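Peer 1: What would the 3D arrangement of this be:
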Amino acid sequence: MQFTTIGAAIVDIVVSRVRPMSGAKQDVEHIGLYAGGGAVNAALNVAARGARTSVYACVGRDLEGGLLRDLLQRHGIRAAMPDHVLPTGKAVVMVDDSGAARAYAQRGASAWVGEHGFPDLRQADVVYVTGLSLESQSWLQAALADLSAPWPFRLVVTPGARQLSDPAALHGLWDQADLLCVNAREAAKLCGDESLNTDAPSPEVARSLAQRLIHRPGQAVLVTLGSGGALFYDGADGHFHPARMVPAVSTIGAGDAFASAFVHAWADGAAPQAALAAATDSAARIIQVIPANQAGPLRA
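Peer 2: Sure, this is the predicted structure:
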């Protein structure tokens, strides 16, 4: 399988075991430098599962961009990541004692994915789109419009915060997607439902939201429910799988780990419950480590 990811490649500066500040300086358990960004996290995950993998992203002409390229190369991942005059994107990720994470991001070059096009998309079996700037989303839609139908790949869309902030702009990709991947709050937002006040609604609520997100025949929706599990709606039936309860070290990569593992199994022909089980195991592994993936620290 050729699995192509599109989206952010950034450096995560992860600070773990953060407590409320009690003075000007505070000791923490760990500070580490890691690869991050949805496109990179997904690519590393599916490459470890045996897929031939490539990444479309954008980095700066700096040390951090070189470190990201080197890491992907070591993992056998083809990186289509042109240099940009802006610096490589970075995020400072603060992880508290419960494993909950809060990120402070500087998008930098990562907001310019696709400025020079998306060559070779037709070689993919899966095109997995992670969070994009609205400019990058427009460039991707133009590239897809230039491809003659039918496409040889499945298009999977996992929208980011900027896309979710403008659902009308997202409609182009959303309408074309074979699979839309969102969490429960994101699903409610796209449905215009402001009443949902939990990350883990019931499977019945998740199914109702998923049904409303279907835009065309043949489309499917994956709704993650945090500690409540996940529901895959194939256009006719809802397939629920509970979460696996493990100690949470950090939640920063759980969504990427779950969705990419599900898509890899689903696109390879696995039944819904088998794909959900594979995704659940993948997310459980990631929340037991500090970074958002299992590639280890960035280093020369």
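Peer 1: drop to CA atoms for contacts and neighbour counts, all remaining ones
Peer 2: Fine.
Peer 1: Is V46 in contact with S54, as I believe?
Peer 2: No. Taking contacts as Cα atoms under 8 Å, V46 lies outside contact range of S54: 10.2 Å.
Peer 1: Now the common contact residues for the two.
Peer 2: Shared between the contact lists of V46 and S54 (criterion: Cα atoms under 8 Å, 6 or more residues apart in numbering) are residues F3.
Peer 1: Give me the longest strand you can find in this structure.
Peer 2: Counting residues, the longest strand found in the chain (DSSP state E) is strand 10-18.
Peer 1: tilt between the helix or strand following that one and strand 10-18?
Peer 2: Following strand 10-18 in sequence order, the next helix or strand is strand 30-36 (DSSP states H and E). Angle, strand 30-36 to strand 10-18, by axes from the mean of the first three to the mean of the last three Cα atoms, to 10 degrees: 150 degrees.
Peer 1: Which residues does strand 30-36 contact?
Peer 2: Counting by Cα under 8 Å, 6+ apart, 8-17, 41, 68, 71, 291-293, 295-298 sit against strand 30-36.
Peer 1: Now do the buried residues in stretch 256-269.
Peer 2: Burial within stretch 256-269, assessed by neighbour count using 16 or more other Cα atoms under 10 Å, is assigned to 256-267.
Peer 1: Let me have those residues in TSV, extended by distance to L140 and secondary structure.
Peer 2: Shown next, in TSV, are those (distance: Cα to Cα, whole Å; DSSP: H, G, I helix; E, B strand; the rest coil):
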residue	distance to L140	secondary structure
D256	20	helix
A257	23	helix
F258	24	helix
A259	20	helix
S260	20	helix
A261	23	helix
F262	23	helix
V263	20	helix
H264	21	helix
A265	25	helix
W266	23	helix
A267	21	helix
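Peer 1: And this one, please, so the two structures can be compared:
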Amino acid sequence: MTTPPQVLCFGEALVDRLGPPGGDPATDQPIDDCLGGAPANVACALARLGTGSALLGRLGEDGIGAEFREILRSRGVDIRALQWDPERPSRTVLVRRDSSGDRSFGGFAGDKGDGFADQAVEASALAAPLEELLAGARWLLVGTIPLATPTSATALRFAVERAEQAGIPLALDVNWRPTFWPTSPERALESLRPLLSRAALIKVSAEEADWIAGSRDPQHISASLPQAPAVLITDGPGALTWWLGGQAGRLEAFTVPVVDTTGAGDAFLAGVLHRLCQEPELLDTAPAEQVRDAMRFASGCGALVCQGAGAIDPQPTEAQVQRFLATA
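Peer 2: Take a look at the predicted model:
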């Protein structure tokens, strides 16, 4: 039975085409097509952990869309606000992996000339299902990729405004991916500043922290924004740092055998939101040890995803995370 959605995830669902380590996914074999897209990854990871989620976005009426429909339903992700495009295809992203499993994005496949379905989310079609979903939601999670296209940017801003009116806090995953943007990093940053100034929780990588604030100090980043949000900074195999609940913290990454890092940050963020739904006091009043325990749990989610291929298939249950943490 589907759990009522507590976290609404707005944004892209797509295929990550993984090339062989050190190879080119556009030309080299073998390739591995894995369902992904940061908001879709978080929605699936939340459902796997036991927190109800919904995905708000747009997919093509194609094979990729059909695969997503199946996996989202099997995970119990609410798809009433997911739109289906009869003309534009679902997006395939070409992902290169180095010998350590770290990845980079190198372009797209499947465009027929009108762009991809995720770029065409319609605000008008989102209105009715969004109102239903907001009635039971605790968080709205958004990334920044929809801002790269005018139509999807309008829909994203609509969702953010409606959530704000309903008193639902905003979680922002900066998720800076230059490949998706037709403009300069400077102009892209200007377009996402309003989200930075409205979010209650901001998740960034260390490089993204440099980009948005010129600092890797989460407390400094929080203090630079009018609403003083919680800030989480991930750094791959480096340390996680945070400013959460008025407390600073640091946690070294778990050492695990890495197959593919795609989706590890999304699993981490899902772990954070999962614990925030269970323990909302983490945002402002929890003691330091409780905050650290939540960050350790979220880091365990990311570490387990690194040990499998793709972003969704390796996502753990809460019990699997707890078993991992007991021996880590």
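Peer 1: quick one, what contacts the alignment partner in structure 2 of A267 of structure 1?
Peer 2: Matched to structure 2 by TM-score structural alignment, A267 of structure 1 sits across from C277. Going by Cα under 8 Å, 6+ apart, C277 of structure 2 touches 6, 51, 138.
Peer 1: What is the neighbour count of the equivalent of the last one over in structure 1?
Peer 2: I take that to be R138 of structure 2. Alignment note (TM-score structural alignment): R138 of structure 2 maps to D125 of structure 1. Residue neighbour count, defined by other Cα atoms under 10 Å, stands at 19 for D125 of structure 1.
Peer 1: And for T27 of structure 2?
Peer 2: Neighbour count for T27 of structure 2, taken as other Cα under 10 Å: 9.
Peer 1: Check W242 of structure 2 too.
Peer 2: Count around W242 of structure 2 with other Cα under 10 Å applied: 25.
Peer 1: Looking for the alignment partner of it in structure 1.
Peer 2: In structure 1, W242 of structure 2 lines up with F232, judged by TM-score structural alignment.
Peer 1: give the contact list for that match.
Peer 2: Counting by Cα under 8 Å, 6+ apart, F232 of structure 1 has contacts 220-223, 238-240, 272, 276.
Peer 1: and in structure 2, which of those residues remain?
Peer 2: On the basis of both residues aligned by TM-score structural alignment, their matches' Cα atoms under 8 Å, what survives of the contacts of F232 of structure 1 in structure 2 is 220-223, 238-240.
Peer 1: what are the ranges of the helices in the stretch 201-328 of structure 2?
Peer 2: Per DSSP state H, counting those that start in this stretch, the stretch 201-328 of structure 2 carries helices over the ranges 206-213, 218-223, 264-278, 288-305, 318-327.
Peer 1: Over to the stretch 51-200 of structure 2?
Peer 2: Under DSSP H, counting those that start in this stretch, the stretch 51-200 of structure 2 gives helices at 63-75, 123-134, 150-165, 185-196.
Peer 1: Off-centre distance for the second one?
Peer 2: The gap between the average C-alpha position of helix 123-134 of structure 2 and the chain average comes to 20 Å, counting by Cα atoms, centre = their mean, to the nearest Å.
Peer 1: Could you pull out the buried residues of that helix?
Peer 2: 123, 126, 130, 133-134.
Peer 1: Summarise which helices and strands it is packed against.
Peer 2: Contacts defined by 3 or more Cα pairs under 8 Å, 6 or more residues apart in numbering; DSSP states H and E place helix 123-134 of structure 2 against helix 150-165.
Peer 1: repeat for the first one
Peer 2: Applying 3+ Cα pairs under 8 Å, 6+ apart, one finds that helix 63-75 of structure 2 contacts helix 38-49.
Peer 1: Mean distance between the helix it packs on and structure 1 after superposition?
Peer 2: Once fitted to structure 1, helix 38-49 of structure 2 is off its aligned match by 0.8 Å on average (mean Cα distance after the TM-score superposition for structure 1).
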